[in-house]
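Colleague: Need coordinates for the below:
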Amino acid sequence: VWEQYRPARDETLIDQSRRRVELHVPDGQPDILQQVEHGVLQLVAQFDAVGHAIHGIVEPDVAQYTHLGDAASKTDGLIYDPALQPGQQAGGRSGDPDDRWAFTSKSSALNYGSIAALAAASRVLKDFRDPLAERSLAIAERVWAEEQSHAPDTFRHGNTTGGPLEVEQFTAAVELLITTRKPVYAAQVQSLWTQLDDPSGGALRTALRALPFMPAAFRSELETAARRWQADADETARANPYGVPIGTGGWAGSGQVIDYGLTAHALHQAFPDIVDGQGLMRAVDFIHGTHPGSDVSLVSGVGTVSKEVAYGSNRADFSYIAGGVVPGVLIIKPDFPENKEDWPFLWGENEYVINLGPSYIELMNAAEASQAAAR
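Modeller: Prediction:
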């Protein structure tokens, strides 16, 4: 998003050294760069602590997991020391075992995903946090070399260990290529692309970003993929009145719709004679209320009527957090569209999904740029 659109919005004060955040207090720095910095600091800390990306940092018990009060009161903010009695505090330590647990099983897919994130972040943080940018790239290249030296660690657990190994590896190769321009990564991009099984969505957008750094023949391969995607998109547009893919699984499909819109836009930019790009605005319309079941916007605080009861940190108040994006309309078989307006605890309909936030930001920046170009 930063590299394409440069959103300079500054509405938050963030002081990493003091661990202080104040909403609605500008601090002279783009919020999106500070968000990137925050994530990179966590990833770098994982590699420093255990040598690889880890797949979870979560509550130590069910009581804390289901905690419904102020999130800041979940822990005492002190390091647990078993030598102390419960309730006892001394020297910045506490006898209460309320610290988060880190799950440190190694997964190559997760490592490659983190390589991609660090390589991309190193570009974004350049001239903003130069030492962190340099360290991010150094870790990304070192871990790539380490992963390439052995058979992959294939441990998987739910959605915590990255996507398919070959997709994560391809994404890492692309981000390293864009950042370093090294031929070794271009060769990996070409090799890994041929291994992907019918690439679409995020993998296809990733491949498009590699185009300026690849031989001309690579464009021909992507053109074939673009034609295949457009054929599928034409079928999708005929399948329902909304012209976007509507998932029918156990989790509603806002993410799938946003992914569709972003892919339509990216392919239109690269191959305007093949992909018309109209899927972008159909996705925007769907997310904001043009969907089955109701006309409620699935982004809290955005739209005339939007989600005002959702599963976030204030879920016990049956309230919402402005800007949160929910999965949305769940199709209950065979054909009943449901999105509860009075019950936040259905995750598959009403949970604020962290990665949908930045995806929505990218979608709206793309829509704004598209509309500006059309004027």
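
Colleague: From here on, just use CA atoms for contacts and neighbour counts.
Modeller: OK.

Colleague: what sits against Q195?
Modeller: E166 (C-alpha atoms under 8 Å, 6 or more residues apart in numbering).

Colleague: now A172
Modeller: Here A172 is in contact with 112-117, 119 (C-alpha under 8 Å, 6+ apart).

Colleague: from these, which is closest to A53?
Modeller: Within the contacts of A172, the smallest distance to A53 is 6.7 Å, found for S114 (C-alpha to C-alpha).

Colleague: Helix or strand next in line after the helix or strand that contains the closest one, which one?
Modeller: Using DSSP states H and E, S114 sits in helix 108-125. Counting by DSSP H and E, the next helix or strand C-terminal to helix 108-125 is helix 130-148.

Colleague: any idea which helix or strand comes after that following helix?
Modeller: Downstream of helix 130-148, the first helix or strand assigned by DSSP H and E is helix 165-180.

Colleague: And the helix holding S114, what does it pack against?
Modeller: Counting contacts by 3 or more C-alpha pairs under 8 Å, 6 or more residues apart in numbering; DSSP states H and E, helix 108-125 is packed against helix 31-50, helix 130-148, helix 165-180.

Colleague: circling back: how about TSV for the contacts of A172, with neighbour count and distance to K340 added?
Modeller: Compiled in TSV, the contacts of A172 are given as follows (neighbours: other C-alpha atoms under 10 Å; distance: C-alpha to C-alpha, whole Å):
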residue	neighbour count	distance to K340
Y112	28	37
G113	23	34
S114	28	35
I115	31	39
A116	25	37
A117	22	35
A119	28	40
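
Colleague: Okay, A102 and T171: tell me how far apart.
Modeller: 25 Å (C-alpha to C-alpha, to the nearest Å).

Colleague: For the comparison step, fold the sequence that follows:
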Amino acid sequence: MKTLLTGGLIWALSLVALAEDLELNEQGYFAKPGLNVTSFADIYPDGHQTGVTVIQHGVRRAANGDLRLEISPGQWSPVPKGVGDARVDVKNQRISQTLAYPDESKNRKGFNPIEYPDLEFTYQVHVEALTGDSFKVSVDLDKPLPEQWIGKVGFNFELFPGELFGASYLMDEQAGHFTTQPNGPIHNHHGEWLGEPLARGRKLVVAPERDMQRMLIEVRKGGELELWDGRTNHNNGWYIVRSTVPQGASKNAIEWVVTPHTVAGWQYQPVVQISQLGYGVKQQKIAVIEQDSRDTKASPATLLRMTSAGAKEVRQATPKPWGSFLRYHYLQFDFSDVTEPGMYQVAYRGVTSSPFKIGPDVYSRHAWQPTLEYYLPVQMCHMRVNEKYRVWHDKCHHDDALMSPVNYNHIDGYISGASTLTDYQPGQPVPGLNKGGWHDAGDYDLRVESQIGTTWLLAMMVEEFDLDYDTTMIDQAKQLVEIHQADGKNDALQQIEHGLLTVLGGYRNLGRLYRGIIVPTVRQYVMLGDAGAQTDNLIYDASLAEGEVKDGRSGVADDRWVFTEENPNRELDVVAGLAAASRVMRSYNPELAQESIDAAEALFAKAFVSADRIGVKAFALAELILTTDKQSYKDKLLAMQGDIVDKIDDTAWAIGRAVPQLNNVAFSKAIEAAVVEQQKNVQAQAAETPYGVPYRPHIWGAGWGIQEFGVKQYFVHKAWPEIASADIYANALNFVLGVHPGQNTESFASGVGSDSALVAYGVNRADWSYIPGGVISGTALIRPDLPELKEWPFFWQQSEYVMGGGATNYMFLVLAVEALETGD
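Modeller: Predicted coordinates for the structure are as follows:
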């Protein structure tokens, strides 16, 4: 078959247009051109990412097919546990997974404890290939459900909403549209307040008018199909197709046949992956081209330069094959020797990239600056944040904070022991915690590690790159921030001050570090909107009646809780950040600088012996040495030589700047020899992918980890430039800016580059909006081999912003690569 592509390029392919059936492949899932069906290949039901999953024409359309106890489950709803691995039966073309309720590891325990009902049962979900595009899903229960659970337990199959808005559906004789917003009426369904089902019947056709998305679902056994809009219950819900388990049913309690339509001869369209921002003149410039795994032919790629007369061809060359990675075949188009400043595009088989810049000033504006101009100010807690006519949020959390309960497993990893570890009793107000800090992520809590992590990174930017930039007015006395209103002060130093105010405020008033500050209820935690509305800003007073207000005190206990912990490793991490911050704050705020180093040394004396992580012990010592030059710290670091060498991956980046101050030749040689071997491993990891960096996501997209990897490589390169390559941290930056796997090549940094993440999981996510300079977690891995980055504001594992590294690691990398370009 010959296909005529835009631009006049004719590309010939031999395609066999014969009907093909789904078959199990070597990766353990069902596949045919245009369709993949996986069954419990993934691990994250809380994030709509496991169960029976349909990938149609390269796009995940439906997922989480499994038994649920609710029509529209949320983040804290019960999910089953897998019992052993899935059984892949090649002979019978069938995958079977055993599951059970409850999951004891999550039942009222763990990072986010879930309350399971008094219901125990085991079941199997079977997926079996039929002819053509069809597959059968069936559910066997070990025994019939108790009477009280009939009508409540059902097989849920979730349809991703973001790509269905405006599409139609047909259910038997009924028809309708998938609406952009959830609509009423609202009724009580077994304790869930939901809308009515959009439709009921035996046969559902999803998006009948769209050949690339059309899917037929038929129920053979079990309750009739119901189509629900899960967003009426949870903002992050999906459309849900559901059948309830009938009374008395066990064997074959549910049986569906699902037929996603496939287009004959479909093949994955090539994707051109470039930095959406661009490249420095001296920088290596490699476009990565992603193709269908069956398509290993390389066609000519063209580099275009923008002129007043339109696009002008600069070069045409055949990209070099890189090989297979995940589910695709990859090529690389190297145009590193192109140095003429201007705007460019890369074209390949009729696909043209976004425009990007080549020039010595590519990072001088619109690159790292949005993070400092917008994202950090917007995240500032205890302040009112204005941007001209806009109020990002009002003054917030001035009632911080009540002492947390003891022996309590809260949400989001906040757990207290038998004591508050302070002189304060549970529920007692702790003064001095309503200053400084940044809201942590897509929520409003303050974690000590994210506060000090942000502070340390900003201090490094000031120290390493002389960062001095002023576009923001920050008034701590008035607790007011005005974006794009300069005040004659270095914004970076003002932000460091803001971080120190919360960390030292906790230390000063508690007599120790806080673990974190978080709201007491899930309802407050999931609140989206103005941070000033999360609490009433009045300090709770137990002596007042509920609703009573007196002298700035409130009878409503909506104040956040402050948690403490015994964690010497985390304390040493804070030691490092405080020591570094004290160096750069000496001229700007000498009193705060002195308090920082005093606290760092006191914390170190308490925590060093008890800590068991070599990396953080070396990190704390290195920063203390750089700040104080004390021999006692040098002696401790020298005494750790063997451990440092053994853990060189965790220590090299941290100690490199301090090694010259040790004046110890034997130590220096031992560390250098270890770094040589460590960098061989780093190079090997970078070579695993066509991107020059390792891509190993777990649940969250790999962007944050790759940025952190790049920042650490910068410090190793700085200390041992002949051993450690700068290309790796430049590649890490390019990955974040668009050179990453999958169809979506947007920059993870919102508002940076031609195409960027403009729908993100920030506190404004319900508005399908973004915060400039925020950096999302990025392309996730849908196991076993699909890279995915959807435009959807409720995927924390793909599009969440985060403090403590997400944005500031990115900012650091841009400054580091800019320094390579300028030679600074």
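
Colleague: TM between them?
Modeller: The TM-score (TM-score structural alignment, normalised by the length of the first structure) is 0.91; 360 aligned residues with a C-alpha RMSD of 1.7 Å.

Colleague: circling back to that earlier point, can you name the residues of the second structure that the helix holding S114 of the first structure overlays?
Modeller: Alignment of helix 108-125 of the first structure against the second structure: residues 568-585, by TM-score structural alignment.

Colleague: Tell me the residue in the second structure aligned with I57 of the first structure.
Modeller: So, by TM-score structural alignment, I57 of the first structure is matched to I517.

Colleague: Against N567 of the second structure, how distant is that match?
Modeller: 16 Å.

Colleague: The two: which has the busier surroundings?
Modeller: With neighbours defined as other C-alpha atoms under 10 Å, I517 of the second structure and N567 compare such that I517 has more, 25 against 13.

Colleague: The more buried one contacts W561, correct?
Modeller: Yes - under the criterion of C-alpha atoms under 8 Å, I517 of the second structure makes contact with W561 at 5.5 Å.

Colleague: ok so, going back, mind putting the contacts of A172 of the first structure in JSON lines, distance to T75 of the first structure included?
Modeller: Listed next are the contacts of A172 of the first structure as JSON lines, based on distance: C-alpha to C-alpha, whole Å:
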{"residue": "Y112", "distance to T75 of the first structure": "32"}
{"residue": "G113", "distance to T75 of the first structure": "30"}
{"residue": "S114", "distance to T75 of the first structure": "28"}
{"residue": "I115", "distance to T75 of the first structure": "31"}
{"residue": "A116", "distance to T75 of the first structure": "32"}
{"residue": "A117", "distance to T75 of the first structure": "29"}
{"residue": "A119", "distance to T75 of the first structure": "33"}
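
Colleague: With respect to I14 of the first structure, which of the residues you listed is nearest?
Modeller: A117 (21.1 Å).

Colleague: Need the distance between the two termini of stretch 757-765 of the second structure.
Modeller: End-to-end distance for stretch 757-765 of the second structure, by C-alpha to C-alpha: 12 Å.

Colleague: what comes up buried for that stretch?
Modeller: 757-765 (16 or more other C-alpha atoms under 10 Å).

Colleague: Stretch 240-260 of the first structure now?
Modeller: The neighbour-count check on stretch 240-260 of the first structure (16+ other C-alpha under 10 Å) flags 242-248, 251-260 as buried.

Colleague: next one: stretch 779-793 of the second structure
Modeller: Neighbour-count burial for stretch 779-793 of the second structure, with 16+ other C-alpha under 10 Å as criterion, is recorded at 779-783, 786-793.

Colleague: how about those residues in TSV, adding distance to L376 of the second structure and secondary structure?
Modeller: As requested, these are exported to TSV (distance: C-alpha to C-alpha, whole Å; DSSP: H, G, I helix; E, B strand; the rest coil):
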residue	distance to L376 of the second structure	secondary structure
T779	23	coil
A780	25	strand
L781	28	strand
I782	31	strand
R783	34	coil
L786	33	strand
P787	29	strand
E788	27	strand
L789	24	coil
K790	25	coil
E791	23	coil
W792	23	coil
P793	20	coil
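
Colleague: could I get those residues as CSV with distance to F604 of the second structure?
Modeller: Shown next, in CSV, are these (distance: C-alpha to C-alpha, whole Å):
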residue, distance to F604 of the second structure
T779, 38
A780, 38
L781, 39
I782, 42
R783, 42
L786, 45
P787, 42
E788, 43
L789, 42
K790, 44
E791, 44
W792, 43
P793, 41
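
Colleague: which pair in those residues spans the largest distance?
Modeller: Across these, no pair lies farther apart than R783 and P793, at 21.1 Å, counting by C-alpha to C-alpha.

Colleague: circling back: give me the neighbour count for the closest residue in space to the match of I57 of the first structure that isn't next to it in sequence.
Modeller: Once flanking residues are discounted, I517 of the second structure sits nearest to V562: 4.4 Å by C-alpha to C-alpha, 6 or more residues apart in numbering. Counted by other C-alpha under 10 Å, the residues lying close to V562 of the second structure total 31.

Colleague: same question, D10 of the first structure
Modeller: For D10 of the first structure, the count of nearby residues is 18 (other C-alpha under 10 Å).

Colleague: okay but the residue nearest to I517 of the second structure is in contact with R512, surely?
Modeller: No - V562 of the second structure lies out of contact with R512 (C-alpha under 8 Å); the separation is 11.9 Å.

Colleague: what's the helix ranked longest in the first structure aligned against in the second structure?
Modeller: Of all the segments of type helix in the first structure, defined by DSSP state H, the longest one is helix 216-239. Using TM-score structural alignment, helix 216-239 of the first structure corresponds to residues 665-688 of the second structure.

Colleague: For the matching stretch, give me every contacting residue.
Modeller: If you take C-alpha under 8 Å, 6+ apart as the criterion, stretch 665-688 of the second structure is touched by 638, 641, 644-645, 648-649, 652, 659, 692-694, 720, 723-724, 728.

Colleague: which pair in the residues you listed spans the largest distance?
Modeller: The most widely separated members of the contacts of stretch 665-688 of the second structure, counting by C-alpha to C-alpha, are L638 and G692 (33.8 Å).

Colleague: Over to stretch 259-278 of the second structure now: how far is its first residue from its last?
Modeller: Start-to-end span of stretch 259-278 of the second structure (C-alpha to C-alpha) is 43 Å.

Colleague: can you name the residues of the first structure that that stretch overlays?
Modeller: Using TM-score structural alignment, stretch 259-278 of the second structure pairs with nothing in the first structure.
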